[in-house]
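Q: Build me a structure from this.
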Amino acid sequence: MKRNLFSAIMLTIVTLLFFSGVYTFVVWGIAQVAPNKGKGEIIEANGKKYYANIGQLFNDDKYFYSRPSAVGYNAAGSGGSNKGPSNNEYLGQVKARIDTFLVHNPEIDKSEIPIDLVTASGSGLDPNISPKAATVQIKRIAAIRKIPSEKLTKLIADQTERPLFGLFGPEKINVLKLNLALDNLN
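A: Model prediction:
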């Protein structure tokens, strides 16, 4: 028994040292070679500072809508709704988001609405939408801003971020960057 107890204590000490020291230092070191040295990407526009890696609320019809947030876009309390697809309250929220989207985009069929426009991400703070989610909003924005659809299609293509190394993750568009670029078109 003494041997097992000693082994358990040694394993605890080694694990504690590894995860509180070595692992932390390795992650910090990797962050130092990343863009912005592991800090958030800050964008300054119109005299204001925005964090590009945290979801921002865009629900004005002249902008591309952002992904819904389960935490009201509050970065202090990141988290999902934790409600499953069989939860009636959750289904009601998604239905309300679909109905709202259709009111503002009447030319779009319900089946064309991408899921990322009506469901929140696991963190509730996803700053990105899919290219399809941006494309489905072109008609509304073109009509309001009186911009040719082709110009908006090109803007979406220019703002689309490809998967890491062409393999990891889906194509995505940062909504804040997209909407700032949209404002610069006018």
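Q: only C-alpha atoms for contact and neighbour calcs from this point on.
A: OK.
Q: From Lys2, how far off is the residue nearest to the spatial centre of the chain?
A: Nearest residue to the geometric centre of the chain (CA atoms, centre = their mean): Asp126, 2.0 Å. Separation of Asp126 from Lys2 (CA to CA, to the nearest Å): 50 Å.
Q: this one next, for a side-by-side:
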Amino acid sequence: MQLVTTSLRVSLVLMALCGLIYNLAVTGIAQGLMPHKADGSLIEDSSGRIVGSAHIGQTFTEPRWFHGRLSSIGYAADGSGTPNYAPSNPDLLERARQSAIDWQAANPAVPLGQVTADLITNSGSGLDPDISPEGARAQIPRVSAATGIPAAELEKLVERQVEPRQLGVFGEPTVNVLELNLALQALASNS
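A: Okay, the predicted model is just below:
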């Protein structure tokens, strides 16, 4: 009986320590050091309404918006992932071919050779909110035609939204599509 009592006490102490105290400490530290990130890196529009997260992409299909990467899961954050096809898989090749055809139909002013891979392929998670600066620039003719904003202004807008490599060496420069479209919305309303 003493062994059972000791086991229960140890279990309760460990549950309190690992299940409650540790979680409260980590949450408190995160809220103190980086509250925006701890709360999900939420993005607000000009009226203060939360419109998304900086870490989860959204689907933009209208010609007046910059489009993000493809997502085979519809950017559903509750189940990230994408089919893990080998580069030689016929399904992947067909999906990429169809994506290129769809992209070319929506962007006839841009030669297919200027389409970056990130515009016609999924990310590993299916949630990637970013595209390459080149991918954003390739969409300028379509967005300019749809909004009436001169291409030169859109080029400047894209340049202001480019996030450089992390610490100057890690990763590639990126553009967050939601933040870019919010900046585009502000530019359009000010024009």
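Q: which position in structure 2 aligns with the residue nearest to the centre of structure 1?
A: Aligned counterpart of Asp126 of structure 1 in structure 2: Asp128 (TM-score structural alignment).
Q: Then Ile156 of structure 1?
A: Alignment note (TM-score structural alignment): Ile156 of structure 1 maps to Val158 of structure 2.
Q: Check Arg145 of structure 1 too.
A: Alignment note (TM-score structural alignment): Arg145 of structure 1 maps to Thr147 of structure 2.
Q: Quick one: neighbours of its match, just the number.
A: Neighbours of Thr147 of structure 2 under the rule other CA atoms under 10 Å: 14.
Q: now Met10 of structure 1
A: Met10 of structure 1 has 12 nearby residues by other CA under 10 Å.
Q: Please report how far Ala54 of structure 2 lies from Glu44 of structure 2.
A: 10 Å.
Q: Ok, Trp103 of structure 2 next?
A: To Glu44 of structure 2, Trp103 of structure 2 is 29 Å away according to CA to CA.
Q: go on, Val177 of structure 2?
A: Counting by CA to CA, the gap from Val177 of structure 2 to Glu44 of structure 2 is 14 Å.
Q: How are the strands of structure 2 distributed by residue range?
A: 42-44, 50-53, 130-131, 162-163, 174-176 (DSSP state E).
Q: Can you tell me which of those is most buried?
A: Mean neighbour count, computed with mean count of other CA atoms under 10 Å, is highest for strand 130-131 among the strands of structure 2, reaching a mean of 26.
Q: For it, what is the distance to the chain centroid?
A: Centroid separation between strand 130-131 of structure 2 and its chain, computed with CA atoms, centre = their mean, to the nearest Å, is 6 Å.
Q: That strand vs structure 1 - mean distance after superposition?
A: With mean CA distance after the TM-score superposition for structure 1, strand 130-131 of structure 2 departs from structure 1 by a mean of 0.3 Å once superposed.
Q: what about the longest helix in structure 2?
A: Across structure 2, the longest stretch assigned as helix under DSSP state H is helix 90-106.
Q: how about it, which residues of structure 1 does it hit?
A: Under the criterion TM-score structural alignment, helix 90-106 of structure 2 matches residues 88-104.
Q: Just the buried positions in that stretch, please.
A: 90, 94, 97-98, 101 (16 or more other CA atoms under 10 Å).
Q: counterpart of Leu14 of structure 2 in structure 1?
A: Using TM-score structural alignment, Leu14 of structure 2 lacks an equivalent in structure 1.
Q: contacting residues for the alignment partner in structure 1 of Asn181 of structure 2?
A: Under the alignment (TM-score structural alignment), Asn181 of structure 2 pairs with Asn179 in structure 1. Contacts for Asn179 of structure 1 (CA atoms under 8 Å, 6 or more residues apart in numbering) come out as 63-64.
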